[in-house]
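*Asks:* How does the following fold in three dimensions:
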Amino acid sequence: MAVINRIADYAPEMTAWRRHLHQMPELGFNCHKTAAFVVEKLQEFGVDEIHEGIATSGVVAIINGTGDGPTMGLRADMDALPIKEATGADYASQVEGAMHACGHDGHTTMLLGAARYLAETRNFAGRVALIFQPAEEDGGGAGVMVKEGIMERFDIARVFALHNAPNAPEGHLVTTPGPIMAAVDTFTINVKGKGGHAAQPQNCVDPVVASCGIVTAIQTILSRNHHALDDLVVSVTQIHTGSAENIIPDSAYINGTVRSFDPDVQNMVERRLKEIVQGQAIAYGVEAELDYFRDYPPTVNDAAQTAFAADVARDVVGDAQVDDSIDREMGAEDFAYMLQARPGSYLFLGQGDGPVCHHPAFDFNDEISPIGASYFVRLVETGQPRT
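*Replies:* Below you'll find the model as predicted:
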């Protein structure tokens, strides 16, 4: 494993940075304390430019290489999740109801490690733009940064990102050209009936039974309206209604998610949801309203940049630990917006066995930080060699 020796030397400091960040999770666009820590470290490292307040709390830092050349973008997400931590770690979250349950503290640390090394050595041409992004989990911070013009403002030619992968072998780097993660849509259905005494249902219009009918009918979208060879997930994840066993409520709320890769599939699902909601509302005598929101688009890796990234990964961890043809998955990632704006690639870095992302017992594996930082560095040095 060809982790850069200098980065391995300050791995204990990277662990300290990561565990400090782990104790101070921030949600959505409100990553101000995290951004302040990032800026403090970047100033210590001696980067050339620091631009703050992008997408509310995002940071872009510029490191100039030696000689003319393009600008490569490297992105890390900074936000946490609204989950109560259950790791029992002595560096556990000090913010009630929030924790780094997806490893973004580790992603930020890896990019900081790369920044330190690149600022010290500058063994590359052109520039590198270090993108520290808020609101990946909710809010689409990557899309906001793109809309605020970071690609044009910093003349970024291509862009790369990493994500840790629980239960993948530690130190393995995996990716695939083309779609790697799905588009995500969300839907809510508000059902309005007429409440009353549970002993007198004939005097009520029951939204509970209607909601059950709607949810059951939604299951037919996948089984009867969808081509089996097109990837699709339709999941109802919330039903909220009622307050007591002897009361038929007035209303019910249904919420869910749709994961797909093809706009035609998205159109079909939205159409069928509207038809199901309207039809079931008539059948049960309730009023029902559907809200359908198209959120992150599919994450689509550029083929040429993915081949380049996989070659760099092999240089860092060895050929046996790289797979550049994994199956695409149904999770979503707002890095998709950056890949729509510029060619690039998204990779997963295995961190070994343990709880999955978004679990209250999840924790980032600090042993992989030097690997991720070395990968980021080699992308720059290999892609923009000094002449």
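*Asks:* Going by C-alpha atoms from here, please, whenever you check contacts or count neighbours.
*Replies:* OK.
*Asks:* And the next helix or strand past the helix or strand hosting residue 76?
*Replies:* Using DSSP states H and E, residue 76 falls within strand 71-77. Counting by DSSP H and E, the next helix or strand C-terminal to strand 71-77 is helix 104-121.
*Asks:* Strand 71-77 and that next one, what's the angle between them?
*Replies:* When axes from the mean of the first three to the mean of the last three CA atoms, to 10 degrees is applied, the directions of helix 104-121 and strand 71-77 differ by 150 degrees.
*Asks:* ok so, going back, which residues are in contact with the strand holding residue 76?
*Replies:* For strand 71-77, the external contacting residues (CA atoms under 8 Å, 6 or more residues apart in numbering) are 104, 107-108, 111, 126-136, 154-162, 376, 380.
*Asks:* Narrow those to those in helices?
*Replies:* Within those, residues falling in helices by DSSP state H are 104, 107-108, 111, 376, 380.
*Asks:* gap between residue 384 and residue 65?
*Replies:* Separation of residue 384 from residue 65 (CA to CA, to the nearest Å): 9 Å.
*Asks:* Pull up the overlap in contacts between those two.
*Replies:* Counting by CA under 8 Å, 6+ apart, the contacts common to residue 384 and residue 65 are 124-126.
*Asks:* Now render those residues as TSV, adding distance to residue 240 and neighbour count.
*Replies:* Formatted as TSV, the shared contacts of residue 384 and residue 65 follow (distance: CA to CA, whole Å; neighbours: other CA atoms under 10 Å):
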residue	distance to residue 240	neighbour count
124	56	24
125	56	22
126	54	19
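*Asks:* how about those residues in TSV, adding distance to residue 293?
*Replies:* Below are the shared contacts of residue 384 and residue 65 laid out as TSV (distance: CA to CA, whole Å):
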residue	distance to residue 293
124	43
125	43
126	40
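*Asks:* Between those, which sits nearest residue 170?
*Replies:* Checking the shared contacts of residue 384 and residue 65 against residue 170 with CA to CA, the nearest one is residue 124 at 28.6 Å.
*Asks:* ok, now which ones touch that closest one?
*Replies:* By CA under 8 Å, 6+ apart, the residues touching residue 124 are 65-67, 380-381, 384-386.
*Asks:* What is the most widely separated pair among the ones in helices among the contacts of strand 71-77?
*Replies:* 104 and 380 (21.4 Å).
*Asks:* Tell me which residue lies nearest the centroid of the protein.
*Replies:* residue 333 (3.8 Å; CA atoms, centre = their mean).
*Asks:* residue contacts, that residue?
*Replies:* Each residue near residue 333 by CA under 8 Å, 6+ apart is listed here: 136, 181-182, 296, 298-299.
*Asks:* next up, for comparison:
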Amino acid sequence: MPVVNRIADFAEDMKTWRRHLHQIPELGLDTVKTAAYVTEILETFGVDEIHGGIAQNGIVAIINGQGDGPTLGLRADMDALPITEVRDLDYKSQTPGKMHACGHDGHTTMLLGAAKYLAETRNFKGRVALLFQPAEEIIGGAKIMVEEGVMERFDIKEVYALHNAPGLPVGHFMTTPGALMAAVDEFTINIKGLGGHGAMPHETRDPVMAACGMAQAIQTIVSRNHQATEDLVISVTQIHTGTVDNVIPETAYINGTVRTFNPNVQKMVMARFDEIVKGCAVAYGVEAELDYEVGYPATINDAEKAAFATDVARDISGEANVQGDAGREMGAEDFSYMLEARPGAYLFLGQGDSAGLHHPEYDFNDEISPLGASFFARLVEKAQPAG
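*Replies:* As a prediction, the model looks like this:
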């Protein structure tokens, strides 16, 4: 079964919604204009309930079906990124330094499209809860929504979400049972030595050499301290120090990311970081402070729900265009908090050749909005059939 005909009928409306959202990008929890626009659109559909102010500017909208039944949750993220858009689009970002470089404008649009269809047809039992979430890129808006009790308050039994995928052919779906994306942690190391003249290093305690030593030692965690069959990525992404060629600075700063799936591997990494930073500080005669911040947990699909969602995707795009055992990747996603709270699944939807996610030339492909909306709509109708 391809795109739902009724959803195809308002594909141009969806394009209008998406391109308006693209012009008003907002960051983190501060999605005031975005939430107001989403609420305005939802009100025209005649949904049964709209609850705002969740996780500051998140929204939960309820659509009642035919008769008693469970509540199924569908989530879309709404926030943008602090990136300057470089393409000169007619609907280019109107806020300098901010843009929808990850397609959350498209995710919100796909869920709005499903909402319009479901509110019109109501061809399902129970209820559907539409979760419009801020702050996926930072902070973890999904965690905040869960902590504020959305699952219990709206009696949500299972949850699903989609993310666009540049490079995957248009209309192709991809997911996997179990672990899909990694847990993400962040580390920062502040080093304090004794600065001095570059010609007299013996009179200093050089934080530059300490930073280089720590960065190299940190890489041995992957190569020497963990079992190769367990996925682990540690990337030092920033080293900041110094101002001029003939001065040894007093301080240095190291920052980076850690990606894991196994909590035991994560614990090992944390322990080794502590040992390496303390040991290098002694070896180089400097002071060093480690700040290791545990971030989003691994995104783990419920195997049964992932198989069900894969079947729904096949209804939309056909057997050949759906991969239900695609394996896992080292990216991260705060939908993981919702999957910890309730069984469900997260899927990728191909948007064809385009700039990559988080790139200043990225733009969501409006061609896939009806596909995503049809997936959400059929998911509800198949999970909670009215007949």
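*Asks:* How close are the two chains, by TM-score?
*Replies:* Here the TM-score for the pair of chains, by TM-score structural alignment, normalised by the length of structure 1, is 0.99; 387 aligned residues with a CA RMSD of 0.8 Å.
*Asks:* if we can go back for a sec, looking at the contacts of residue 333 of structure 1, state which has the most neighbours.
*Replies:* For the contacts of residue 333 of structure 1, the largest number of neighbours (other CA atoms under 10 Å) sits with residue 298, at 28 neighbours.
*Asks:* Tally up the residues packed near the closest residue to it other than its chain neighbours, please.
*Replies:* Computed as CA to CA, 6 or more residues apart in numbering, the closest residue to residue 298 of structure 1 that is not its neighbour in sequence is residue 183, at 4.0 Å. Residues contacting residue 183 of structure 1 under the criterion other CA under 10 Å number 26.
*Asks:* I'd say residue 183 of structure 1 and residue 297 touch.
*Replies:* Yes. With contacts counted by CA atoms under 8 Å, residue 183 of structure 1 reaches residue 297, the gap being 4.2 Å.
*Asks:* shared neighbours, the two?
*Replies:* Contact criterion CA under 8 Å, 6+ apart; residues shared by residue 183 of structure 1 and residue 297: residue 332.
*Asks:* if we can go back for a sec, average offset between the strand holding residue 76 of structure 1 and structure 2?
*Replies:* With mean CA distance after the TM-score superposition for structure 1, strand 71-77 of structure 1 departs from structure 2 by a mean of 0.2 Å once superposed.
*Asks:* List the buried residues of that strand.
*Replies:* Across strand 71-77 of structure 1, burial judged by 16 or more other CA atoms under 10 Å covers 71-77.
*Asks:* Show me which of these is closest to residue 32 of structure 1.
*Replies:* Taking these together and measuring to residue 32 of structure 1 by CA to CA, the closest member is residue 77, at 13.0 Å.
*Asks:* longest helix anywhere in structure 2?
*Replies:* Looking only at structure 2 and at elements set by DSSP H, the helix with the highest residue count is helix 263-284.
*Asks:* Which residues outside that one are in contact with it?
*Replies:* Helix 263-284 of structure 2 is contacted by residues 189, 205-207, 209-210, 213-214, 217-218, 221, 226, 230, 232, 260, 287-290, 292 when judged by CA under 8 Å, 6+ apart.
*Asks:* downstream neighbour of it in the secondary structure list?
*Replies:* Where DSSP H and E defines the elements, the next helix or strand beyond helix 263-284 of structure 2 is strand 287-294.
*Asks:* hang on, the earlier thing: just tell me the aligned range of the longest helix of structure 2 in structure 1.
*Replies:* Mapping helix 263-284 of structure 2 onto structure 1 (TM-score structural alignment) gives residues 263-284.
*Asks:* The matching stretch vs structure 2, average distance?
*Replies:* When structure 2 is superposed, stretch 263-284 of structure 1 averages 0.7 Å from its matched positions, counting by mean CA distance after the TM-score superposition for structure 1.
*Asks:* List the buried residues in that stretch.
*Replies:* Using 16+ other CA under 10 Å as the test for burial, stretch 263-284 of structure 1 gives 265-266, 269-270, 272-274, 276-278, 280-281, 284.
*Asks:* Out of these, which is nearest to residue 57 of structure 1?
*Replies:* Comparing these against residue 57 of structure 1 with CA to CA picks out residue 266 as the nearest, at 32.0 Å.
*Asks:* What degree of burial does residue 387 of structure 2 show, as a neighbour count?
*Replies:* 8.
*Asks:* OK, contacts around it?
*Replies:* Shown in contact with residue 387 of structure 2 (CA under 8 Å, 6+ apart): residue 124.
*Asks:* try residue 2 of structure 2
*Replies:* When contacts are counted by CA under 8 Å, 6+ apart, residue 2 of structure 2 touches 315-318.
*Asks:* can you redo the residues you listed as a markdown table with secondary structure, distance to residue 168 of structure 2 and neighbour count?
*Replies:* As requested, those are exported to a markdown table (DSSP: H, G, I helix; E, B strand; the rest coil; distance: CA to CA, whole Å; neighbours: other CA atoms under 10 Å):
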| residue | secondary structure | distance to residue 168 of structure 2 | neighbour count |
| --- | --- | --- | --- |
| 315 | helix | 18 | 18 |
| 316 | helix | 16 | 23 |
| 317 | helix | 13 | 19 |
| 318 | coil | 15 | 16 |
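*Asks:* Out of the residues you listed, which is nearest to residue 49 of structure 2?
*Replies:* Within the contacts of residue 2 of structure 2, the smallest distance to residue 49 of structure 2 is 28.3 Å, found for residue 316 (CA to CA).
*Asks:* What does the closest one correspond to in structure 1?
*Replies:* In structure 1, residue 316 of structure 2 lines up with residue 316, judged by TM-score structural alignment.
*Asks:* Look at stretch 178-196 of structure 2 and report the distance between its end residues.
*Replies:* In stretch 178-196 of structure 2, first residue to last residue: 54 Å (CA to CA).
*Asks:* Work out the gap between that stretch and the centre of the chain.
*Replies:* Averaging C-alpha positions (CA atoms, centre = their mean, to the nearest Å) puts stretch 178-196 of structure 2 19 Å from its chain's average.
*Asks:* Spell out which helix or strand contains residue 339 of structure 1, please.
*Replies:* helix 335-341.
*Asks:* so where is that helix in structure 2?
*Replies:* Using TM-score structural alignment, helix 335-341 of structure 1 pairs with 335-341 in structure 2.
*Asks:* mean shift between that stretch and structure 1?
*Replies:* With mean CA distance after the TM-score superposition for structure 1, stretch 335-341 of structure 2 departs from structure 1 by a mean of 0.4 Å once superposed.
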